[in-house]
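# Sequence below, structure please.
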Amino acid sequence: MTEAAVIVPVVLAGGQGTRLWPMSRAARPKQFLPLTGPTSLYQQTLLRVGDGSRYTAPIVVTNSEYRFLVAEQAQETGIVPAAVLLEPVARNTAAAIAAAALHAKAAFGADAVIHVLASDHAVVVDENYWWSVDAAAAAARAGRLVTFGITPTAPETGYGYIEAGADLGGGVKAVARFVEKPDRDNAEKMLAAGGYYWNSGTFMLGVESFLAEVQALAPDTYAAAEAAVDAAKADLDFIRLDEKSFAAAPNISVDYAIFEKSKAVALVPVTFSWSDLGAWDAVWKVSGKDAAGNVVINGNATLSNTSNSLVVSEKAHIAVEGLTDVAIVASEDAIYVGKLSEAQRVGPMVKALRANAATQGLTEIHRTAYRPWGGYSSVLNGERFQVKRLFVKPGKKLSLQKHHHRAEHWVVVTGTAEVTVDGKVSMLTENESIYLPLGCVHRLANPGKILLELIEVQTGSYLGEDDIIRIEDEFGRA
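Take a look at the predicted model:
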């Protein structure tokens, strides 16, 4: 691949959207969930840019809380990112893309073109998709800042629109204007008029031309991103952008900061199937349906006299009788039931849950929490005790740690556990247990080749996750 042909994928994976609550939460948002197949949306995005004849290895931009999810799910696809940039604070897309472009310029050269992709969109890859990529790349190499416009199929009010201007050749059009998310009446008028496209939020940008526009149109964003990249530090396989510098960037999207101001913007209209999966009705639309128009995800449902509905369940079996146009979504600890056609109303409901101290946690964390070594599920909570299921991946180990306020009992259910307590190492197998007294220095490891599962019983005056003093940790958390 010649220097002129280099396309560097930039995958934005830091969003904390909760419109697909209760499945999508702050600790594990929708990009990391398998909503349209066996792999997550983030993994599907990585696989889409996995062709080495067209792309370099991707640059992933995410926040620090998701770094191990990003790395683990990338490893499962077999795709190794060229870099994972960690945003120390959320500053919307302008600063994130500017930082990625600066890194791409340093790593791949000034002639590089970046293909900016959201990690939480559902895309059907076909000949039209690849045609649009090639057309956009050619325009980007000619100095254009290219946005992809999706040919609308309905008067959607949840998307911004782009009005196309003059034909520039090669499948590329000028941009007449950007249109904010319209009401239903205006959306219908634009659909009838033609020449309007949904704003997909994906871009093809030559790093030199894009950075020149950022410097000219959003100098504060450019200065903050440049300083954050220059002062970035390596942390394991990640690159931490400098917090003080990055925090100085305005909290603004690349659309507002650059695209609505620049004279170099161009549009590639596309016809491939695309959805930002912004609500549960969007998930229903892109999923395979039965003869009655129903979608069941995870298979845990029995439907009778039910039509045009969506049922999602992590564990519980859902039985639905005599309903139409409903969305029923059951996580381990919360259930959402509403009209499928009014799924956009999940957003206000999540805001209400977040505003109540009793329900705030339901918007932030799942009952099952994932960690780089495996994870844990909450089984039972009571006064001064807590029961969890721990699972540790083969070859992984937890940090060497101690607790000030709790003691623990571990019972091995499956696999082999290597347990260190105050320097003494014990090997435990199925049905064996061990006691960890308050204040002991301990570590759990899985030396085997199968998943290690344990039941953990915690007892003590305080059982919060922040009662952990890490002494050594292979994931850089000590």
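
# CA atoms for contacts and neighbours, from now on please.
Will do.

# Could you measure from the closest residue to Lys449 other than its chain neighbours over to Leu451?
Computed as C-alpha to C-alpha, 6 or more residues apart in numbering, the closest residue to Lys449 that is not its neighbour in sequence is Pro394, at 5.0 Å. As judged by C-alpha to C-alpha, to the nearest Å, Pro394 and Leu451 stand 6 Å apart.

# do Ile335 as well
Remark: distance between Ile335 and Leu451 (C-alpha to C-alpha) = 29 Å.

# just the helices in this protein please.
Here the chain has its helices, by DSSP state H, at 41-48, 67-77, 92-108, 127-141, 184-193, 207-217, 219-230, 243-247, 254, 280-286, 346-355.

# Among these, which comes closest to Arg470?
Arg470 lies closest to helix 67-77 among the helices of the chain, at 17.5 Å (C-alpha to C-alpha).

# and that closest one, which residues are buried?
For helix 67-77, the neighbour count (16 or more other C-alpha atoms under 10 Å) marks Arg67, Phe68, Leu69, Val70, Ala71, Gln73, Ala74 as buried.

# this one as well, want them side by side:
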Amino acid sequence: MGVGELDIVETAEPSTDCTRLVQVILAGGSGTRLWPVSREQFPKQLIDVVGDKTLLQATMGRMKGFGGEWDLGTGPVIVCGAEHYFTTCEQARDSGVTARVVVEPSRRDTAPALTLAALTAQGDGTDAILVAMPADHAISDLDALHTAIEVAARYAQTGAIATLGVPPDQPDTGFGYIRLGDALHDGAHRIDRFVEKPAAELAAQYVEAGNYWWNSGMFVVRASVWLAMIERFQPAIHAACVEAFKSAKTVDGCLIPGTAEFERSPSDSIDYAVMEHLGRSDSPFTGVVVPLEAGWSDLGSWDAVWQAMEKDESGNASNGRVLFEGATATYARSQGGRLVACVGTTNLVVVETDDAVLVADRSRVQDIKGLVSRIKRDKSPEADAHRKVRRPWGFYDSIDHGDRFQVKRIVVNPGARLSLQMHHHRAEHWTVVCGTALVTRGEEQFLLGENESTYIPLGVRHRLENPGCVPLQIIEVQSGAYLGEDDIVRFDDKYGRCG
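The predicted model follows:
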């Protein structure tokens, strides 16, 4: 059976001459299994897990060289969380990528994210083919990826939704699986059904059977077809996203859908919301799986990172300042800059950051997710943020803290400013160590130079700005009964964080 013989979508006009492709990067994950490097506020897609680029930047460059008759348009659509958009934009600029960034007001998983991307892609009046891929995977062979996308795009032209499946080389309980249906053209198959992550014995049976492929999480589908599918199978998601898109506003160059409207959307993945419905007899939609043999890894654990990296003669892999002495099959990472020395270790993961150290057996790395849940229940800050926290205006580094005090180093980028804000429970002391600060305190506004300081009393509106052309660095000493980051009332903010 050839491509042209596929069943097509009844609710959308198929178009075999649709050649506009839009890369959609789904960048809303939290990556808790790569803790302590990956945190809620700075997840793995924003980190250089393997190589010298972050996973997001590597994903941005994944369509480079894909051309021929296909029109890639002006750049990717990136869907990310509100807490990550400024770093996402910064990494796109650093990579020379012109991206349309869509900011989810709250997390609702991949099905609503792809729906927002489809609505965005249709904004120029064309019915583009979406090439949706997670931002936190690794692929070593881009030529093989492009070949698979080419095949998938041909099926998408006919109105099908195509996913890329990875023929497994071993049983793995960390992946979902796709059971293959009838063989089609170019190695593709109809999708029989999606299977959730199996237990070890069942995963071994899948691999032995030969008709199950790993689910890569990459999808190729026309925008109108996806919208028709989500409207049929998940009308609440469709309605909420359409209303949120209609009330969207542009802030700092990013599209932010309406918060109240978007939060009415159920939270669901592409697999659960749509793909698991394709095998039904009453479904007018066709699902196709195309083989992907391109050195793919979802980097879903430290063991997967170890497998994806180059190793020494003893099977060790490392990032940062690491020394091995008599170690075998060990992965070690120095994130905070301290020397990590592994002596006689076997099959271990050792990861160091400024505020946490992880030591784990490589066979037990899937348990890290449960560990992070315990840290969250204990309300420890290490689950959510690093000591150094990035903000749209720069970053702050929590240097020290104790009973009723906290010390931070704050760096404000040239021309940037913090929100006009106040605190109910703390006062602040600011000392400038580099650059010039423009300070708003109540009804006053004044400049501070190096070695000058000021005091912000509890309950007083204030703002910090950098009017200069070099980064502004200050030391902030907070004092009070409560020093949490949620003790902020914003009155004005150029980054749209009020309300």
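
# rewinding a little: specify the stretch among the helices of the first structure that is closest to Leu168 of the first structure.
Across the helices of the first structure, closest to Leu168 of the first structure is helix 127-141 (C-alpha to C-alpha), at 9.5 Å.

# Identify the residue range in the second structure corresponding to the closest one.
Mapped onto the second structure using TM-score structural alignment, helix 127-141 of the first structure spans residues 143-157.

# what's the mean distance for that stretch versus the first structure?
Relative to the matching residues in the first structure, stretch 143-157 of the second structure has an average distance of 1.0 Å after the fit, by mean C-alpha distance after the TM-score superposition for the first structure.

# Would you mind finding the match for Ile191 of the second structure in the first structure?
Checking TM-score structural alignment: Ile191 of the second structure goes with Val175.

# distance of whatever residue of the first structure lines up with Ile25 of the second structure from Val61 of the first structure?
Matched by TM-score structural alignment, Ile25 of the second structure corresponds to Val11 in the first structure. According to C-alpha to C-alpha, Val11 of the first structure and Val61 of the first structure sit 6 Å apart.

# Mind checking which of those two has more residues around it?
Neighbours per residue, other C-alpha atoms under 10 Å: of Val11 of the first structure and Val61, the larger number sits with Val11, 27 against 24.

# how near is the more buried one to Ile252 of the first structure?
Distance, Val11 of the first structure to Ile252 of the first structure, by C-alpha to C-alpha: 18 Å.

# can you check Glu208 of the first structure too?
According to C-alpha to C-alpha, Glu208 of the first structure stands 21 Å off from Ile252 of the first structure.

# Repeat that for Asp51 of the first structure.
Distance of Asp51 of the first structure to Ile252 of the first structure, computed by C-alpha to C-alpha: 32 Å.

# and the lengthiest strand in the first structure with helix 127-141, angle?
Longest strand in the first structure, counting residues (DSSP state E): strand 196-206. Angle, strand 196-206 of the first structure to helix 127-141, by axes from the mean of the first three to the mean of the last three C-alpha atoms, to 10 degrees: 50 degrees.

# so how far does strand 196-206 of the first structure sit from its counterpart in the second structure?
Its aligned residues in the second structure lie a mean 0.7 Å from strand 196-206 of the first structure after superposition (mean C-alpha distance after the TM-score superposition for the first structure).

# what does that strand correspond to over in the second structure?
Mapped onto the second structure using TM-score structural alignment, strand 196-206 of the first structure covers residues 212-222.
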